[in-house]
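Take this sequence and fold it.
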Amino acid sequence: MSTAQSLLESRPVSVAHLFLSRVRATPDLEAYRYPAPSDDGSSGTEQWHSLTWAQTGERVKVIAAGLLALGVRPEERVAISSSTRVEWILADMGVMCAGAAATAVYPSTNADETAYILADSGSRAIFVENAAQLAKVIAHADRLPGLDHAILFDPQADAIPVDGLEVLSLAELEKLGTAHLEEHPDAIEAAVGAIEREQLATLIYTSGTTGRPKGVRLVHDCWSYQGVAQEVSGLLRPDDVQFLWLPLSHVFGKALISGQIRTGHVMAVDGRVDRIITNLPAVRPTVMASAPRIFEKVYNGIASRARAEGGAKYKIFLWAAQVARDYARAQQNTVAATARRQVPLWLSVQHALADRLVYRKIRAAFGGNLRGSVSGSAALAPDIGYFFAGAGVPVLEGYGLTETSAACTVNPADDLRVGTVGKPLPGTEVRIADDGEILLRGPGIMRGYHNLPEKTDEVLESDGWFHTGDIGEVDGDGFVRITDRKKDLFKTSGGKYVAPTEIEGRFKAICPFVSNVLVIGNGRNYCTALIALDETAIMPWAASHDLGGRGYAEVVSSPQVHELIDGFVQRVNGELQRWQTIKKFSVLPRDLDVEHGELTPSLKVKRPVVEREYAEAIEAMYEGSREA
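I've put the predicted structure just below:
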């Protein structure tokens, strides 16, 4: 038996067990960093504060004991509605160590859907970040007769009285916990000791591109498996410094906590997206997880700045970007090839020069220590992946779903294959069905949808195989490639199948101005596209092309911008089969966003919503066409 197999088979019952073991093993080592007002009280200034594992353990125990004092019992649900911050982690671990189960709620979820999630999950209590999150709960309190307690991370001066709902601050809950532990000093060890592998640990509701979200039942063993699998795969190491900004309400962020507790490395926590660029040089992470959109925005930002500087600097950037891609492709071929060919000397020389001129600045912007950044949630355009790999910031694309407790495959840092989502984590099996659908089996697979047995039966077979709904393939080396979502594949009226995400990925790779793009064509006789532009990229271009002083909506509707985007569309069309080409496109008057319901909180496009919103624009692109 291999070491990896041995570690997996002997994994702890739960992350709660893992957490208590971690606190005992390395009490004085740093566990978390988090931003807070400076100690000198200077107005408007922040600095990073730290918690050791011992300090973290003390906070978690009193939170867990506070929940026990409130009457929360094993597997009863306690919700968390907050942005990513260290208190989210403390609350989640407190829920686990009390033997209860956490219900994750996105802070961007509206009041109606928040009430639906709390009612469907049967949550007894909820941690809320601030008064705004509490207000969403109060707005539909009449639909939540089982919700007894709300705990505020950021206390408000005047608690709002609500019949049947007790509002506490986190500090007040911890005082309750301290008193409970004085009477029952072994309460938390007893609660953790009673946890079983198949006991419910978390309900995460799918962000859902259509309809009401479904509650995914993830048991304690799912998270214990994730922690050990991330360690044995080499994804996380004990000496890492990880920067976490991903939503902890999302399964990706939540899984990373399991890996961090297993390895014991430092995690810097700040979910404010507008602070990412500022935080990176301060944190200097060795590893970071992200969504593809962040890498696309970084790349577009670099390209836009180079274009604005013009002349030689822009030409140098374009040259260096191509060298990075060529170098990364050559490296990948070297690793993959049986003969293990070497990167050509001439390319190595060019790469070394480009490194001094361009790449080292890019690495510095990421803090200078990044050995890898894990990307998930959606597909990363291969050209962008090759660019960052060649620049020394490898993006390790992985794959997973809420139903698989996040990661089930990931690219190894020492054998990166751009365009794939890597190899299965140890303990996870992958099988391709006859129709090309990817099936998964392993300890991380959900135990079903909450209160939805029929929906569970649709995707989960009796022998444990889970139907992902994704189409893909596995190569001879075991690397998995996703080719499309099964439900997103469409057939033109001419009978040709089109994979829209493949075309969309190609367009994002060559157009530095795009933010989101949707290829349309189901049942039509040709393909079209809805294109939303990145304001931070297009506005500087507009200012230098006689469009200065105009607003975003006016700029994107201008003939100049239409001509600009048309050039990129024609470039993509040159790489496609005839039936895949984009015959017409419409530039949207604004970008897609979560607030308008067009993106999920994890930034996936809700295709049906966008197609309904822009139905007139779509129909206009097909006016006068003859349907075959």
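
all contacts plus neighbour counts: C-alpha atoms, from now on.
Noted.

Report the buried residues of stretch 147-156.
Burial within stretch 147-156, assessed by neighbour count using 16 or more other C-alpha atoms under 10 Å, is assigned to L147, D148, H149, A150, I151, L152, F153, P155.

of all these, which comes closest to R607?
Among the buried residues of stretch 147-156, L147 lies closest to R607 (C-alpha to C-alpha), at 34.0 Å.

That closest one reaches E166, doesn't it?
No. Using C-alpha atoms under 8 Å, L147 is not in contact with E166, being 9.1 Å away.

Tell me which residues touch the residue nearest to V410 when sequence neighbours are not counted, please.
Once flanking residues are discounted, V410 sits nearest to G398: 3.9 Å by C-alpha to C-alpha, 6 or more residues apart in numbering. Counting by C-alpha atoms under 8 Å, 6 or more residues apart in numbering, G398 touches V374, S375, G376, A407, C408, T409, V410, N411, V421, G422.

Without its sequence neighbours, what residue ends up closest to the last one?
Distances taken as C-alpha to C-alpha, 6+ apart place N411 nearest to G422, at 3.7 Å, with adjacent residues excluded.

so what's that neighbour up against?
Residues in contact with N411, defined by C-alpha under 8 Å, 6+ apart, are L396, E397, G398, R417, T420, V421, G422, K423.

tally of neighbours for P412?
Here the number of neighbours of P412 (other C-alpha atoms under 10 Å) works out to 19.

Just list the residues touching it, thanks.
With contacts defined as C-alpha under 8 Å, 6+ apart, P412 is in contact with S233, G234, L235, L396, G422, K423.

ok, the residues you listed vs E454, which is closest?
Nearest to E454 among those: K423, at 31.1 Å, using C-alpha to C-alpha.

Alongside the first, I'd like the structure of this one:
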Amino acid sequence: RDRLPAVRCCVLLEGEGDGDWALSFAQLVARGKEHKARVPGDLQQRLAQQRRDEVSTILYTSGTTGAPKGVMTTNDQFIFAAEALVGSGLFARDDTHLLFLPFSHAFAQVIKVAWFGSGLQMIYAESWDRLVDNAGETGPTVLSGVPRVYEKAFSYAVADGLAEKGLSETLFRVAMREFEKYAEAKEKGQSYSSFAFELARTLVFPEMKEALSKRFGGRIRTFVSGGAPLEQKIAIFFDLLGFDILEGYGLTETIGLTSVNLPGQNKPGTVGRLLPGVEVKIAGDGEILERGRQVMRGYLGMPEATSEAIDAEGWFHTGDVGELDIDGYLRITDRKKDLIKTSGGKYIAPQAIEGALKTMSDLISQVVVIGDRRKYVSVLVTVVEDQAKKVAAEAGEPASSYRDATSSKAVRARVQDAIDRLNATLPSYETVKRFTILDRDFSIESGELTPSLKVRRKAATQKFKAQIDAMYDAESHH
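Next up is the predicted model:
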């Protein structure tokens, strides 16, 4: 209490308060009833005095590119979000929505106002780890999540298929080979057909759809993805199985809302069309600029940072690089600050390489691309512990811990194979020359992941500096 002089009172959701500075939830309710009886009409009066342009909430940026900044979010931004999401038909009254993101995240705040605006039923997941179990228990129709949720679902689907025996396994391998060709064609805007692909569509993919649907409670029809870029191959996979996986785009500064794909108008690989009232223009260097009711008031106590972010004409500079296609769909290519320039002068978008490598193997958990002002590209990799132990054991290298598994020759060979397949799709200056498997996975607690499971690039590169430098030492043989 002494260290928080500006805080008048705090409310405990669990446990007993002291009735003075720390109130239990029950004490808060009792105080409210007492106040209402003493000053009737006070709440109505305060509500009537609320203005649209007043600051309602301060949300902090995730700090992936530096220190978190307090974003002053107004009442009108929230009203805009409710109107846009309910008006677009993305959420309806008869939906049941499962949410696991914390309310400190703009994406969760947007879902919250869509809930108030549409009257849908909201389910809170107990935690990120229990998300799939909770979906199985509650049967939601809509799930909003970050790409990590869908990457894991994809990996599980592949692992389940590979665990089959005999003819089923053979069919599954053929199906996944055909899916790779189909996805490659879709990414280039081409169509793909073959006898084997049609066979997979009849025999394999419907079973995968049923298994995935069951995994999420059996009623799911829509997955919404935001908070970070979704790898196009994963969007194509869900789409092929017949699910709506709708990717949207927005930043904390724009109340998480700029554009979104809608059911029946979904274009995988893009973040959808602009929401009504949102203006976007692409600057000369490819940066996305936006203007409209969705833009914040400014950064709390940071007037210089605010005027850097919002120019004199009211355009907010997002720091993301992207383009609008002929149909008005927005495509994000990378964070401007994340672009890597090799010592050969070539610019590389690391997120694209990281996302692609994660889809190459169900063994890979996280990837960080290194290469800024370096002679070549290398990667830090973490693995999925259960999968790594399994691969090691099958190769006669039993591993009792995560660390043991990472030193298994078979695990290294599997990662190398994924990198080789990725490299075959990349221009030579983007190919990954070396890799290091780290001896533990990233986590929110250890500081490499944000609460929305995005990698804090700066934290990871500082923490594993020795491993990174070793990949560029002349005598290194990773």
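
TM-score of the superposition?
Superposed pair, TM-score by TM-score structural alignment, normalised by the length of the second structure: 0.93. Supporting alignment: 476 aligned residues with a C-alpha RMSD of 2.5 Å.

follow-up on the earlier one: select from the contacts of P412 of the first structure every entry located in strands.
Here DSSP state E is the test, and these give L396, K423 as lying in strands.

out of the contacts of P412 of the first structure, which are buried?
Buried by 16+ other C-alpha under 10 Å: S233, L235, L396, G422, K423, out of the contacts of P412 of the first structure.

isn't the first one right up against L425?
The reference is to S233 of the first structure. Yes. In this structure S233 of the first structure lies within contact range of L425 using C-alpha under 8 Å: 6.6 Å.

Helices of the stretch 151-300 of the second structure, start to end?
Along the stretch 151-300 of the second structure, counting by DSSP state H, counting those that start in this stretch, helices occupy 167-187, 195-203, 205-215, 232-241.

distance from the first one to the first structure after superposition?
Superposed on the first structure, helix 167-187 of the second structure shows a mean distance to its aligned partners of 5.3 Å (mean C-alpha distance after the TM-score superposition for the first structure).

which residues are contacting that helix?
Here helix 167-187 of the second structure makes contact (C-alpha under 8 Å, 6+ apart) with 161-163, 191-193, 196-197, 200, 204-205, 232-233, 236-237, 269.

Of those, which is the most crowded?
K233 (24 neighbours).

okay, which residue is most central for the second structure?
Centroid check for the second structure by C-alpha atoms, centre = their mean gives V146 as the closest residue, at 2.8 Å.

Just give me the match in the first structure for it.
Here V146 of the second structure is matched to A291 in the first structure, going by TM-score structural alignment.

cool, D133 of the second structure as well?
For D133 of the second structure, the aligned position in the first structure is T278, judged by TM-score structural alignment.

number of nearby residues for its match?
Using other C-alpha under 10 Å, T278 of the first structure has 13 other residues around it.

any idea how far it lies from G368 of the first structure?
T278 of the first structure is 13 Å from G368 of the first structure, where distance means C-alpha to C-alpha, to the nearest Å.

Also R217 of the first structure?
Distance, R217 of the first structure to G368 of the first structure, using C-alpha to C-alpha: 39 Å.

same thing with L200 of the first structure?
Going from L200 of the first structure to G368 of the first structure by C-alpha to C-alpha gives 40 Å.

Between those two, which has more neighbouring residues?
For L200 of the first structure and G368, the more surrounded residue by other C-alpha under 10 Å is L200, and the numbers stand at 24 against 18.

Skip the chain neighbours and tell me the closest residue to that one.
Spatially, and ignoring its direct neighbours in sequence, L200 of the first structure is nearest to V219 (4.3 Å; C-alpha to C-alpha, 6+ apart).

Report the contact partners of the one you found.
Contacts of V219 of the first structure (C-alpha under 8 Å, 6+ apart): R197, E198, Q199, L200, A201, T202, M446, R447.

now, which of those residues sits nearest E611 of the first structure?
Among the contacts of V219 of the first structure, M446 lies closest to E611 of the first structure (C-alpha to C-alpha), at 31.0 Å.

from what I can see the closest one touches A406, true?
No. Checked against C-alpha under 8 Å, the pair M446 of the first structure and A406 is beyond contact range at 10.2 Å.

In the second structure, what sits opposite I565 of the first structure in the alignment?
For I565 of the first structure, the equivalent position in the second structure is taken to be V415, counting by TM-score structural alignment.

Make sure that match is indeed in a helix.
Yes. The assignment for V415 of the second structure is a helix, going by DSSP: H, G, I helix; E, B strand; the rest coil.

Pull the contacting residues for it.
Applying C-alpha under 8 Å, 6+ apart to V415 of the second structure gives the contacts S361, L363, I364.

among those, which ones are buried?
For these, a burial check counting by 16+ other C-alpha under 10 Å picks out S361, L363, I364.

The residues you listed in strands, which ones?
Within these, residues falling in strands by DSSP E are I364.

so which of the buried ones among the contacts of V415 of the second structure comes closest to D285 of the second structure?
Using C-alpha to C-alpha, I364 comes nearest to D285 of the second structure of those, at 33.2 Å.

contacting residues for that closest one?
So I364 of the second structure contacts L357, K358, V381, T382, V383, V384, V415 (C-alpha under 8 Å, 6+ apart).

And it, what's its match in the first structure?
So I364 of the second structure corresponds to V514, using TM-score structural alignment.

same question, L13 of the second structure
When the first structure is aligned by TM-score structural alignment, L13 of the second structure is paired with F153.

Is the match of V146 of the second structure in contact with V395, as I believe?
No. When contacts are counted by C-alpha under 8 Å, A291 of the first structure is not listed as touching V395 (10.3 Å).

buried stuff in stretch 560-570 of the first structure?
Buried residues in stretch 560-570 of the first structure, counted by 16+ other C-alpha under 10 Å: V561, I565, F568, V569.

before we move on, back to that, return the subset of the contacts of V219 of the first structure lying in strands.
Applying DSSP E to these, the entries found in strands are L200, A201, T202.

Surely the first one touches M96?
Pointing back at L200 of the first structure there. No. At 9.7 Å, L200 of the first structure does not count as touching M96 under the criterion of C-alpha under 8 Å.

for stretch 620-628 of the first structure, the distance to its chain's centre please.
Here stretch 620-628 of the first structure is found 38 Å from its chain centre; the criterion is C-alpha atoms, centre = their mean, to the nearest Å.

Mind listing what's buried along it?
By neighbour count on 16+ other C-alpha under 10 Å, the buried set for stretch 620-628 of the first structure is M621, Y622.

Can you give the contact residues for it?
Stretch 620-628 of the first structure is contacted from outside by S493, G494, R524, N525, T528, K584, F585, S586, using C-alpha under 8 Å, 6+ apart.
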